[in-house]
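# Next comes the sequence, and after it the predicted model I'd like to discuss.
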Amino acid sequence: MDDTSTSPLITVAELRRALGSDHPPTLLDVRYKQGGAPGAAEFAAGHLPSAHFVDLDRDLAAPPGSAGRHPLPDLDAFGAAMRRVGVSAGRTVVLYDDWVSAAASRAWWLLRWAGHTDVRVLDGGLSAWRAAGLPLTDHQPGPENGDFKPVAGHLPTLDAAGTAAFTGLLLDARAGERYRGEVEPFDPAAGHIPGAVNAPTMENVGPDGRFLPAEQLAERFRSLGVGEGETAVYCGSGVTAAHQLLAMAVAGFEGTLYPGSWSEWCADPSRPVATGA
């Protein structure tokens, strides 16, 4: 893709130009909503031209269990799924969804963790494309033959024991009411990991679903203590925490993901739980 930007985000205008170039990116639709309509059905009803659908539960996670609701996927299965939708090592990948880029961020983080070096997220996702008056299609693309071979470990992660021993800044990306333990709609216990600081993912974006400007995001994260040492992030199941890491990357910061997140942590009743602010 002929684009020299180093941002992990791509605008609608940039994507439109790239899709019309001699070297278009691989475009992946990662629509997913907890409790919402199935992403595959919505994809079939209309999606960006040339996009392939990626299923978060099937392609971007292993089955739920003791490691959480969205454990990291089996590497061979992940590689096969990515090759099937055309992901290749030397070709830019652009991701989008209709969930303020949360599911797209999971794919962004996974591909980079597995060694792909050129991955972007469409800022504003499907809504931004529609707002620009650009067309959708219901054409279902056939399988492709990408060459991407994932190799784990290109980005840092923590397991539950490592999170318990972590001495840096630990950010909880969930909504405040879940962090405080007032409600818990998905997991068996309410509250947060002791010592974690609440930093809700949804505060990374504006009302239009686009990420806040880099300077504003940087100010937000510095106010939380990001940049003063190591930072790790968790959420409910390792999805919106990837969104937090994407926002941090936009702002010029790095961080570590705890993939198991709260769903793994609270599954073991011997692990401590904190409530309140």
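Received the coordinates, thanks.
# switch to C-alpha atoms for all contacts and neighbour counts from now on
Will do.
# where along the chain do the helices fall?
12-19, 39-45, 56-59, 75-84, 102-113, 125-131, 160-165, 176-179, 214-224, 240-250, 261-265 (DSSP state H).
# out of the ones you listed, deepest packed?
helix 261-265 (a mean of 28; mean count of other C-alpha atoms under 10 Å).
# quick one: which of the helices of the chain is nearest residue 150?
Smallest distance to residue 150 across the helices of the chain (C-alpha to C-alpha): 5.7 Å, for helix 75-84.
# Put this next to the previous one:
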Amino acid sequence: MNAIISASDLANDLTGANPPVLLDVRWQLTAAKAAGEPPYDGRADYETGHLSGAVYVDLDRELASAPGEGGRHPLPDLAHFGAAMRRAGVSSGTPVVVYDGGQGWAAARAWWMLRWTGHPDVRVLDGGLPAWEGPLEKSVPTPAEGDFVPEPGVSGLLDAEAAAELARSGVLLDARAGERYRGEVEPIDPVAGHIPGAVSAPTAENVRADGRYLPAQELRERFKGLGVSEGSRVGVYCGSGVSAAHEVLALAVAGIPAELYVGSWSEWSSDPDRPVAVGPDPQ
């Protein structure tokens, strides 16, 4: 099953016999914005224009629970998540396509949540809304209730202890910008640096300038250069489990299964007893 879909293929699928449910997950990281600046409102952007039939999904409220000991975007209550998906019309037997404003992080988080909880057919619109050349609409749809019931997978999810172990025994990728990995800056979380043993792998290097993913072979070569070999166990973290989902998706495009540390650096750095590494090297 492909993890991404082009805008042209999506346009064709929407006219087919089993059109996908569309989820609009526009979101931006706002924690580092200047004081007094209003928070980003993805729903407002959605209401100015979205793909026909798309339902807005709020990342902070429906794809995550409130910030706390589990990080800035811990897993949502699965009953709440399932109800949100059913309200959006998601059913187990219907394909789903998720998109955001183009960065791809939020759409990837929705993709990962649905895949990890058992939906068999979820794809992300490659390049997000900017890649779409068709018409947009402003009316808010009221889809028929879906039947999707989330059933979390037995694998694919890491906690802090498992991430630390994977950094020693496998390949743990840090999807944040290089300067955050090196500990040169930390605009959001309490401590700068990275998990000892983790490899710097900025998410931005998985995509072209227009936000679309690199071809699968180029991604395979990129991850090979980061130490991922055939049979490697791979995990990914970031600041709060959002951009890391984008890297898990890039790995899926490359044909490489990977696990997500949802708590990520926001959880790891909140415990002063956990070790922190700085500098360009994993150790």
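Looks like it arrived, so ask away. Remember, predicted model here, so these are calculated numbers, not experimental data.
# TM value for the aligned chains?
Here the TM-score for the pair of chains, by TM-score structural alignment, normalised by the length of the first structure, is 0.95; 269 aligned residues with a C-alpha RMSD of 1.1 Å.
# follow-up on the earlier one: could you redo the helices of the first structure as CSV and give each row distance to residue 144 of the first structure?
Output for the helices of the first structure, formatted as CSV (distance: least, C-alpha to C-alpha, whole Å):
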stretch, distance to residue 144 of the first structure
helix 12-19, 17
helix 39-45, 17
helix 56-59, 15
helix 75-84, 5
helix 102-113, 17
helix 125-131, 23
helix 160-165, 37
helix 176-179, 41
helix 214-224, 35
helix 240-250, 27
helix 261-265, 33
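# any idea how far the equivalent of residue 217 of the first structure over in the second structure is from residue 203 of the second structure?
Taking TM-score structural alignment, the alignment pairs residue 217 of the first structure with residue 219 from the second structure. Using C-alpha to C-alpha, to the nearest Å, residue 219 of the second structure is found at 11 Å from residue 203 of the second structure.
# what do you get for residue 224 of the second structure?
15 Å.
# Please name the nearest non-neighbouring residue to residue 87 of the first structure.
residue 146 (4.9 Å; C-alpha to C-alpha, 6 or more residues apart in numbering).
# Tally up the residues packed near the aligned partner of that neighbour in the second structure, please.
In the second structure, residue 146 of the first structure lines up with residue 146, judged by TM-score structural alignment. Using other C-alpha atoms under 10 Å, residue 146 of the second structure is surrounded by 20 other residues.
# cool, residue 199 of the first structure as well?
Neighbour tally, residue 199 of the first structure, other C-alpha under 10 Å: 23.
# And it, what's its match in the second structure?
By TM-score structural alignment, residue 199 of the first structure lines up with residue 201.
# didn't that match look like it was pressed against residue 179?
No. Residue 201 of the second structure lies out of contact with residue 179 (C-alpha atoms under 8 Å); the separation is 11.4 Å.
# Residues contacting stretch 115-123 of the first structure, please?
7-12, 15, 89, 91-96, 101, 104-105, 108, 111-112, 148, 150-154, 209-211 (C-alpha atoms under 8 Å, 6 or more residues apart in numbering).
# what's that stretch aligned against in the second structure?
So stretch 115-123 of the first structure sits over residues 118-126 in the second structure, by TM-score structural alignment.
# End to end on the matching stretch, go ahead and measure it.
Note: stretch 118-126 of the second structure ends 22 Å apart using C-alpha to C-alpha.
# Only the buried residues of that stretch, if you could.
Within stretch 118-126 of the second structure, the residues scored as buried using 16 or more other C-alpha atoms under 10 Å are 118, 119, 121, 122, 123, 124, 125, 126.
# distance of the fifth one from residue 277 of the second structure?
Yep, that's residue 123 of the second structure we're talking about. 35 Å.
# now swap in residue 243 of the second structure and tell me
From residue 243 of the second structure over to residue 277 of the second structure the distance is 20 Å, taken as C-alpha to C-alpha.
# And for residue 269 of the second structure?
Distance from residue 269 of the second structure to residue 277 of the second structure, by C-alpha to C-alpha: 11 Å.
# And residue 247 of the second structure, by the same measure?
Taking C-alpha to C-alpha, one finds residue 247 of the second structure at 21 Å from residue 277 of the second structure.
# What of residue 88 of the second structure?
42 Å.
# okay, these two: which has more neighbours?
Neighbour count, other C-alpha under 10 Å: between residue 88 of the second structure and residue 277, residue 88 has more, with 23 against 18.
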